[in-house]
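1. curious how this folds, go ahead:
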Amino acid sequence: MKFGVSVFLTIISLCQLALGSQVTFVLGAQDRECYYVFNNKPGSNIGYYFAVQSGGSFDVDYQIKAPNGKIIVKENKQRQGDWVFNADQNGEYEFCFSNGMSTFAEKVVDFEIKLEDDDFRAALPNAPSQQVATDEIHRTINSLEEKLQTLTRDYQYYKTRNNRNQSTVKSTESRIFYFSIFDVLLMCGMAGFQVAVVQLFFKGSRKQLV
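-> This is a model prediction of the structure:
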């Protein structure tokens, strides 16, 4: 019974590890935001995901810098990213996002960092070999992690798509509203112009009759 509880806690902890740290932040025009993750085990894998949810053209500049100052990744005008790289150094890895290309539009960005610990994956509770198949537990945990990651990615994808579609709808509504106002003003102007032309025509006709 104790072993079953330990396995359950291990699976729950692994799921929490797979989720990592996720934040949603507002990146103002001409602003730059940086986040850090500390790695104390060279050879670990660091995964990250980001997506611009709203604002402007839904793009940002970003770069990842190693503890020694070396730039690992640098991309411009990206809408989203989902990558994993090997962290072969101890220290803080820097993730920076820039909205320098925008003069007035702020961006809403979802960002997630995952630090995968292989030692944790291998740390299963001790138990007699005749009571449990360790390989089967490993396969179960890996299967749960893969399904959880797939579910998380699907949720993030649909969330991003929904936010962008809503932004497009709002932009279209705004354009229709201002176009309608312009159309009404144009019609009023044309009506006034026609009335003025008719009045001038009748004034000219009266002068000729006199």
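
2. all contacts plus neighbour counts: C-alpha atoms, from now on.
-> Will do.

3. for the most centrally placed residue in the chain, which non-adjacent residue is closest in space?
-> For the chain, the residue nearest the mean C-alpha position is A51 (1.9 Å; C-alpha atoms, centre = their mean). Excluding its sequence neighbours, the residue lying closest to A51 (C-alpha to C-alpha, 6 or more residues apart in numbering) is Q80, at 4.1 Å.

4. before we move on, the earlier item: so the residue nearest to the centre of the chain makes contact with G81?
-> Yes: judged on C-alpha atoms under 8 Å, A51 makes contact with G81 at a distance of 6.6 Å.

5. now F25: how far from E112?
-> For F25, the distance to E112 equals 11 Å [C-alpha to C-alpha, to the nearest Å].

6. and this one, please, so the two structures can be compared:
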Amino acid sequence: MIRQTLLLAVVLCLAVVNVNALTMQIEPKTQECFYEYVENGKTSIILYQVIRGGLLDIDVRIYDPQGNTIFSRLHFDTTMKGRQSFTAATSGAYKLCFNNEMSRFTAKVVTFTWSFEDADNSFVKGDALSPMEQSVQKIERVLQSIVMEQKRMRFREQTNRDTSENTNARVVRWTIIQVLVLVSMGVGQIWYLRRWFDSKSTQRV
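-> Below is the predicted model of the structure:
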């Protein structure tokens, strides 16, 4: 019994597999697409986030192997969660596209992960499950939600870090400009006072 329970726990822990993470910059007036082979009946979970650029918006589209659009949305990071899942109806190469053609000048930096989980979990469902097996199944669902939340928090931390570094760079640049202005004003005042005193001395002579 214990051996079967341990085996079940291992299978459940391996339910989410093949996680691909990528961060890229999408130039204005361009579109970047990524292909992933998905087997029939498997559920894809895509987490994405715009970490830098403009209003943190991006047009997200997902296509099936026949080229049909199965998901399309203009994503705004400030008001939406970057999470989308779908179950493959047929095996083939599914396409995920990030479209930045609506932006004229601003590039967008997007990070995303594409993971898979088995949609068919019937072998661990039903009245035949013991209380321990049901507990393991519940723990597996909780662990999956924790993993997804950790990914979202990692994306959020990256966005906040980029914002902080960008703000710090602006503060440094502004400070340098202020120092240069003060030094220029000081040099100009010294030059003007010396010229004024020199002109007074010439008039006295």
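
7. please state their TM-score.
-> TM-score of the superposed chains, computed with TM-score structural alignment, normalised by the length of structure 2, equals 0.78; 195 aligned residues with a C-alpha RMSD of 2.8 Å.

8. ok, now how distant is the residue lying closest to Y63 of structure 2 once chain neighbours are set aside from V38 of structure 2?
-> Spatial nearest neighbour of Y63 of structure 2, excluding adjacent residues (C-alpha to C-alpha, 6+ apart): T69 at 4.5 Å. Separation of T69 of structure 2 from V38 of structure 2 (C-alpha to C-alpha): 16 Å.

9. of these two, who's got more company?
-> Of the pair T69 of structure 2 and V38, V38 is the one with more neighbours under other C-alpha atoms under 10 Å, namely 20 against 12.

10. that one contacts Y94, doesn't it?
-> Yes: in this structure, V38 of structure 2 is within contact of Y94 by C-alpha under 8 Å, at 6.7 Å.

11. mean deviation, the lengthiest helix in structure 2 versus structure 1?
-> Ranked by residue count under DSSP state H, the longest helix found in structure 2 is helix 131-204. Comparison of helix 131-204 of structure 2 with structure 1 after fitting gives an average deviation of 1.6 Å (mean C-alpha distance after the TM-score superposition for structure 1).

12. packing partners for that helix?
-> helix 2-13, strand 42-52 (3 or more C-alpha pairs under 8 Å, 6 or more residues apart in numbering; DSSP states H and E).

13. what about R61 of structure 2, which SS state?
-> strand (DSSP: H, G, I helix; E, B strand; the rest coil).

14. quick one: map it onto structure 1.
-> Matched to structure 1 by TM-score structural alignment, R61 of structure 2 sits across from Q63.

15. show me what contacts that match?
-> By C-alpha atoms under 8 Å, 6 or more residues apart in numbering, Q63 of structure 1 lies in contact with 71-75, 95-97.

16. ok, 6 Å please
-> Taking C-alpha atoms under 6 Å, 6 or more residues apart in numbering as the criterion, Q63 of structure 1 is in contact with 73-74, 96.

17. closest one of the residues you listed to S44 of structure 1?
-> V73 (17.1 Å; C-alpha to C-alpha).

18. and T163 of structure 2, how many neighbours does it have?
-> Neighbours of T163 of structure 2 (other C-alpha under 10 Å): 14.

19. quick one: it from V10 of structure 2, how far?
-> In this view, T163 of structure 2 and V10 of structure 2 are 40 Å apart by C-alpha to C-alpha.

20. check Y35 of structure 2 too.
-> 29 Å.

21. with T159 of structure 2 instead?
-> Counting by C-alpha to C-alpha - T159 of structure 2 and V10 of structure 2 are separated by 34 Å.

22. those two: which has the busier surroundings?
-> The residue with more neighbours, out of T159 of structure 2 and V10, is T159; 19 against 13, by other C-alpha under 10 Å.

23. residue in structure 1 paired with that one?
-> Match for T159 of structure 2 (TM-score structural alignment): R164.

24. and what of V179 of structure 2?
-> By TM-score structural alignment, V179 of structure 2 lines up with V184.

25. circling back: which of the helices and strands packed on helix 131-204 of structure 2 sits closest to E27 of structure 2?
-> Comparing these under C-alpha to C-alpha, the one sitting nearest is strand 42-52, at 11.9 Å.

26. what number of residues lie near I141 of structure 1?
-> 20.

27. not counting residues beside it along the chain, what's closest to it?
-> I11 (6.3 Å).

28. from F3 of structure 1, how far out is that neighbour?
-> From I11 of structure 1 to F3 of structure 1 the distance is 12 Å (C-alpha to C-alpha).

29. have a look at those two and say which one is more surrounded.
-> Per other C-alpha under 10 Å, whichever of I11 of structure 1 and F3 has more neighbours is I11, with 21 against 15.
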